[in-house]
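Chemist: give the three-dimensional model of this entry:
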Amino acid sequence: MVEPAPPHRQPEENPRHGRLAARPAPPTALAAAGLTSLTDPGGAPLALAYAPEPVGGPPYRLVLLLHGAGGSARQGLDLLLPVADAHRLLLVAPQAVASSWDLVGEGFGADVRRIDALLAMAFAGHPVARVAFGGFSDGACTPSPWA
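Modeler: Model prediction:
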């Protein structure tokens, strides 16, 4: 017998409905180029980011990359890292709070807040012209919360 999946949170339980608030804007201070590991104050991984040189050049095309279940931010980043320089892609690969994205298990929550904060940091540190989302496995089945 198959056990039923846990119920998803209803939209009224999350007033933002999982939508992201961060939007591209002129950067407030230029961030460094290259591979950056982002951690929380306790040292736990939040994300990996990659920005091609030069930072002060034309705007980037930001790609948010979501890893699969049980995966890592590095697995998400590796999807486009080989072509990031040639296509001026600013890559942001968050690490899910749990083994997979919270929407898969129980609805929008900590992962949406983390992604929103990471996007806000990327927009504050880099000129961005376009934004895209990508992923594989559970990362690919998570609907885009971009409004």
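
Chemist: C-alpha from now on. contacts and neighbour counts both.
Modeler: Noted.

Chemist: any idea how far stretch 109-120 is from the middle of the chain?
Modeler: Relative to its chain's centre, stretch 109-120 lies at 7 Å (Cα atoms, centre = their mean, to the nearest Å).

Chemist: typo on my end, stretch 118-131
Modeler: Put simply, stretch 118-131 sits 11 Å off its chain's centre (Cα atoms, centre = their mean).

Chemist: repeat for stretch 98-107
Modeler: Mean C-alpha position of stretch 98-107 versus that of the full chain (Cα atoms, centre = their mean) differs by 14 Å.

Chemist: buried residues of that stretch, list them for me.
Modeler: Using 16 or more other Cα atoms under 10 Å as the test for burial, stretch 98-107 gives 100, 101, 102, 103, 104, 107.

Chemist: what is the nearest of the residues you listed to residue 124?
Modeler: Residue 124 lies nearest to residue 101 out of these, by Cα to Cα, at 24.8 Å.

Chemist: show me what the helix with the most length in the chain is packed up against.
Modeler: Scanning the chain for the longest helix, with DSSP state H as the assignment, gives helix 110-125. Applying 3 or more Cα pairs under 8 Å, 6 or more residues apart in numbering; DSSP states H and E, we find helix 110-125 packed against strand 89-94.

Chemist: at 10 Å what do you get?
Modeler: strand 45-51, strand 60-66, strand 89-94, helix 102-105, strand 128-135 (3 or more Cα pairs under 10 Å, 6 or more residues apart in numbering; DSSP states H and E).

Chemist: here's the other one to compare against:
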Amino acid sequence: MGSSKQTNLTTGRLRARPTQPTETGSVELHPLGLSDSRDGVIYVPAGYRGERSAPLILMLHGAGGDAEGAMNILQDLADPFETILLAVDSRRQTWDVIMSQYGPDVAFIDQALTQTFTRYAIDPNRIAIAGFSDGASYALSVGLTNGDLFKHIIAFSPGFMAPADQVGSPRLFVSHGQRDTVLPIDRCSRRIVPRLQQAGYDVLYQEFDGPHTVPGEIRRAALEWFMNETAATP
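Modeler: Okay, here's the model as predicted:
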């Protein structure tokens, strides 16, 4: 049993899957309560009803950031798009595979997703992983490795991708600022996107005239893409 768990973690594979909720979760913004230090938050729109399964977006922060900062990127759009947002803190300054290999962050994300699936009715065809900067790199990496869980991946200004495997056929939204000096577009998204397309992935790519950020029109475009994509999913 221990060996199987360790293999699961180091290969970046997540075990959590949507199920019939057995508990009742709170609405609006609240902490996960899974860790005393580095934890996470979840935002559930006030209009959420347990009898109707909801979309879910797992949001990942950039290097040195936290779950609250990641949540702020999309939170104002959660209610109009009726989407549950889940954000977790990395165990260290940034995500495990960026520093070494998959492990503790995969375990914590699995724990956070399991808790969420236990408390809320989530549509299995409407689950996305998203992130900004290092969080976008990790979203690409974990998302491609777990494309059977995450049918959609949203990467705001990613630096690279390091999937342990390619599972499923997730669709992707990638954005990047043309004046990004933190993760320059020429050596990041303009290399990443062609690689994804050559591998057969469906990618919507948007560049914008700006620095290392997520403008309002890009945030809205990503959510509209996600909702339109999921509405078309059988």
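
Chemist: deepest of the helices and strands packed on helix 110-125 of structure 1, which one?
Modeler: Highest mean neighbour count of these: strand 89-94, a mean of 27 (counted as mean count of other Cα atoms under 10 Å).

Chemist: equivalent range in structure 2 for that one?
Modeler: Mapped onto structure 2 using TM-score structural alignment, strand 89-94 of structure 1 covers residues 83-88.

Chemist: same question for stretch 111-119 of structure 1.
Modeler: Against structure 2, stretch 111-119 of structure 1 falls on residues 105-113 (TM-score structural alignment).

Chemist: give me the mean distance between the matching stretch and structure 1.
Modeler: Relative to the matching residues in structure 1, stretch 105-113 of structure 2 has an average distance of 0.3 Å after the fit, by mean Cα distance after the TM-score superposition for structure 1.

Chemist: including distance to residue 119 of structure 1, could the helices and strands packed on helix 110-125 of structure 1 go into a markdown table?
Modeler: What follows is these, written out as a markdown table (distance: least, Cα to Cα, whole Å):
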| stretch | distance to residue 119 of structure 1 |
| --- | --- |
| strand 45-51 | 10 |
| strand 60-66 | 8 |
| strand 89-94 | 8 |
| helix 102-105 | 18 |
| strand 128-135 | 10 |
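
Chemist: for those, which one sits closest to residue 33 of structure 1?
Modeler: Closest among those, using Cα to Cα: strand 45-51, at 4.7 Å.

Chemist: before we move on, the earlier item: got the buried residues for the match of stretch 111-119 of structure 1?
Modeler: So stretch 105-113 of structure 2, judged by 16+ other Cα under 10 Å, has buried residues 105, 106, 107, 108, 109, 110, 112, 113.

Chemist: swap in stretch 217-226 of structure 2?
Modeler: For stretch 217-226 of structure 2, by 16+ other Cα under 10 Å, it's 218, 219, 220, 222, 223, 225, 226.

Chemist: how about the helices in structure 2?
Modeler: 2-10, 67-81, 96-99, 104-119, 134-145, 189-198, 216-232.

Chemist: tell me which of those helices sits most buried.
Modeler: It is helix 134-145: most buried of the helices of structure 2 by mean count of other Cα under 10 Å, with a mean of 28.

Chemist: now, the most widely separated pair of the buried residues of stretch 98-107 of structure 1?
Modeler: 100 and 107 (11.6 Å).

Chemist: list the contacts for residue 220 of structure 2?
Modeler: 74, 76, 77, 81, 214, 226 (Cα atoms under 10 Å, 6 or more residues apart in numbering).

Chemist: now check it against structure 1: what is it aligned to?
Modeler: Match for residue 220 of structure 2 (TM-score structural alignment): no aligned residue.

Chemist: so residue 220 of structure 2 versus residue 196 of structure 2, what's the distance?
Modeler: In this view, residue 220 of structure 2 and residue 196 of structure 2 are 23 Å apart by Cα to Cα, to the nearest Å.

Chemist: residue 92 of structure 2 against residue 100, yeah?
Modeler: No: under the criterion of Cα atoms under 10 Å, residue 92 of structure 2 makes no contact with residue 100, lying 11.5 Å away.

Chemist: thinking again about what came up before, nearest to residue 70 of structure 2 among the buried residues of stretch 105-113 of structure 2?
Modeler: residue 109 (14.3 Å).

Chemist: for residue 52 of structure 2, see how far away residue 66 of structure 2 is.
Modeler: The value you get for residue 66 of structure 2 to residue 52 of structure 2, if Cα to Cα is used, is 30 Å.

Chemist: quick one: which of the two has more around it?
Modeler: residue 66 (21 against 10; other Cα atoms under 10 Å).

Chemist: what lines up with the more buried one in structure 1?
Modeler: Checking TM-score structural alignment: residue 66 of structure 2 goes with residue 72.

Chemist: would you turn the buried residues of stretch 98-107 of structure 1 into CSV with distance to residue 146 of structure 1?
Modeler: Formatted as CSV, these follow (distance: Cα to Cα, whole Å):
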residue, distance to residue 146 of structure 1
100, 19
101, 16
102, 16
103, 14
104, 17
107, 15
